[in-house]
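Chemist: Here is my input; please provide its structure:
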Amino acid sequence: MSVSAVLEEEEKKSLEAREFGFWIYLMTDAILFALLFATYVVLSKNSAAGPTSNELFDLRHTAGETALLLISSLTFGFASIAQRAGHQAHVVRWLVVTLLLGLGFLAMELIEFLGMIAKGAGPDVSGFLSAFYTLIGTHGLHVAFGCLGIVVMIGQIQVKGLTQPVRSRVFRLGLFWHFLDIVWIGIFSVVYLPGVM
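Modeler: Down below sits the predicted model:
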């Protein structure tokens, strides 16, 4: 066996170990979000005579956020397909579109938070609002880190090309991005829908 074949085999094992480690990270993140969901459900009716979810939530605004995030998952999927086909320029284009959608989601979330605070519904008003801001803010922070990861990936693809380590990083970032979509569907179903009914 040649030296290059041995190195390729070692690199493959290293990338597989990293992917396995990333799955473990996602499972711990799922536990974190499960705890935040449980806390929210317990505290969701504790408005302490402050504003309630029915008074604060705008389902049309949340539907817009949801559309941006779900479409961004689709565009990341297109980036993954382009990567498998070896089309570096298409991967970068789809990642840029995904990044813009993610930033749009974050902007809408910030507008929502600022609007709620302007109505006197800050995180210090009640248990319900503390749990709400913690859950939604933690998800938003994850999306922000995902956007930063996309920027880094675009840079790596431009500099290094679609090498095997870069492909593995794009795959792991895709897992993270799709995971955030799944969490958001949970947030929409557990926080916003019951909150307006």
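Chemist: When you work out contacts or count neighbours from here on, use the C-alpha atoms and nothing else.
Modeler: Fine.
Chemist: First-to-last residue distance for stretch 41-51?
Modeler: Length of stretch 41-51, first residue to last, CA to CA, to the nearest Å: 17 Å.
Chemist: So what touches it?
Modeler: 52, 121, 125-129, 131-132, 190 (CA atoms under 8 Å, 6 or more residues apart in numbering).
Chemist: and for comparison, fold this next one:
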Amino acid sequence: MNQTMTLSHDLHRDDEASKIGMWLFIFTELLLFAGLFIVYGVYRYLNPVAFHLAAEELSVTVGTYNTIILLVSSATMAMASTAIRLKNKGMTLLLLGITLFIAFMFMVNKFFEWKGKFGHGIFPGSDDLLRLGHGDTLFFGLYFFMTGLHALHIIVGFVLITIVAVRVNNNTLTADNPVLLDNSGLYWHLVDLIWIFLFPLFYLIT
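Modeler: Modelled structure (predicted):
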């Protein structure tokens, strides 16, 4: 009975369509952030001094640390895809666990970074930010919106990778059907790619 159900499930599984769907989703996400990057570029061009001064309020050290750990997480996700194909369940779970830990650390760093800004009265709608001027308001408005949207993608990725890890542990995701892990990896690489653009725009170009 179980074998019949498994066979029926495999017959209805379309891995290629699943991968194409993920690539289309990634394309729409890239379009979304490309639009935001264009908005950022226009406003920066119109307010160069204000954006320059506002960027100096951000910690390059924190941004660099987050960039490094996200790059490491991309590597661990890629290695997890290889490990599952080698039928190494233990290594796959270990690599997924490392990726989840890194995602958690990124969110912790982002929490304290945002907390510091709120503590200094720098957040959208605050009186302190409004007193700094229109350019600063635009910069930090974009900063909170774009990094917040990126953080939301991190949370979604965390949930996806957790589901993958549970399925690997339950032997419902194996070397014979690794597409969910592959798609989750593609999504996670997208999250990292977006941050690679956010990091220099907000932290390095001062």
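Chemist: Any chance you could compute the TM-score here?
Modeler: TM-score of the superposed chains, computed with TM-score structural alignment, normalised by the length of structure 1, equals 0.86; 191 aligned residues with a CA RMSD of 2.6 Å.
Chemist: related to what we said a few turns ago, now for the contacts of stretch 41-51 of structure 1, which pair is the farthest apart?
Modeler: Farthest apart among the contacts of stretch 41-51 of structure 1 by CA to CA are Val125 and Val190. That separation is 20.9 Å.
Chemist: about what we covered before: please, a ChimeraX command that selects the buried ones among the contacts of stretch 41-51 of structure 1?
Modeler: The ChimeraX command for the buried members of these (criterion: 16 or more other CA atoms under 10 Å) is given here:
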select :52,121,125,126,127,128,129,131,132
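Chemist: List the ones among the contacts of stretch 41-51 of structure 1 that fall in strands.
Modeler: With strands taken from DSSP state E, there is no overlap with those.
Chemist: So which bits of stretch 58-69 of structure 2 are buried?
Modeler: Neighbour-count burial for stretch 58-69 of structure 2 [16+ other CA under 10 Å]: 58, 60, 63, 66-67, 69.
Chemist: Which of the contacts of stretch 41-51 of structure 1 sits closest to Leu74 of structure 1?
Modeler: Using CA to CA, the contacts of stretch 41-51 of structure 1 come closest to Leu74 of structure 1 at Val190, 22.9 Å.
Chemist: What separation do you get for the closest one and Val151 of structure 1?
Modeler: Val190 of structure 1 is 31 Å from Val151 of structure 1, by CA to CA.
Chemist: Could you do Thr28 of structure 1 as well?
Modeler: According to CA to CA, Thr28 of structure 1 stands 24 Å off from Val151 of structure 1.
Chemist: More neighbours: which of these two?
Modeler: Val151 (15 against 12; other CA atoms under 10 Å).
Chemist: quick one, what contacts that one?
Modeler: Leu99.
Chemist: What helix or strand is it located in?
Modeler: helix 127-160 (DSSP states H and E).
Chemist: once aligned to structure 2, how far is that helix on average?
Modeler: Taken over the aligned residues, the distance from helix 127-160 of structure 1 to structure 2 averages 1.0 Å (mean CA distance after the TM-score superposition for structure 1).
Chemist: so that helix corresponds to what in structure 2?
Modeler: Aligned by TM-score structural alignment, helix 127-160 of structure 1 corresponds to residues 138-171 of structure 2.
Chemist: For that stretch, what is the distance to the chain centroid?
Modeler: With CA atoms, centre = their mean, to the nearest Å as the basis, stretch 138-171 of structure 2 stands 5 Å off its chain's centre.
Chemist: Same check on stretch 59-78 of structure 1?
Modeler: 11 Å.
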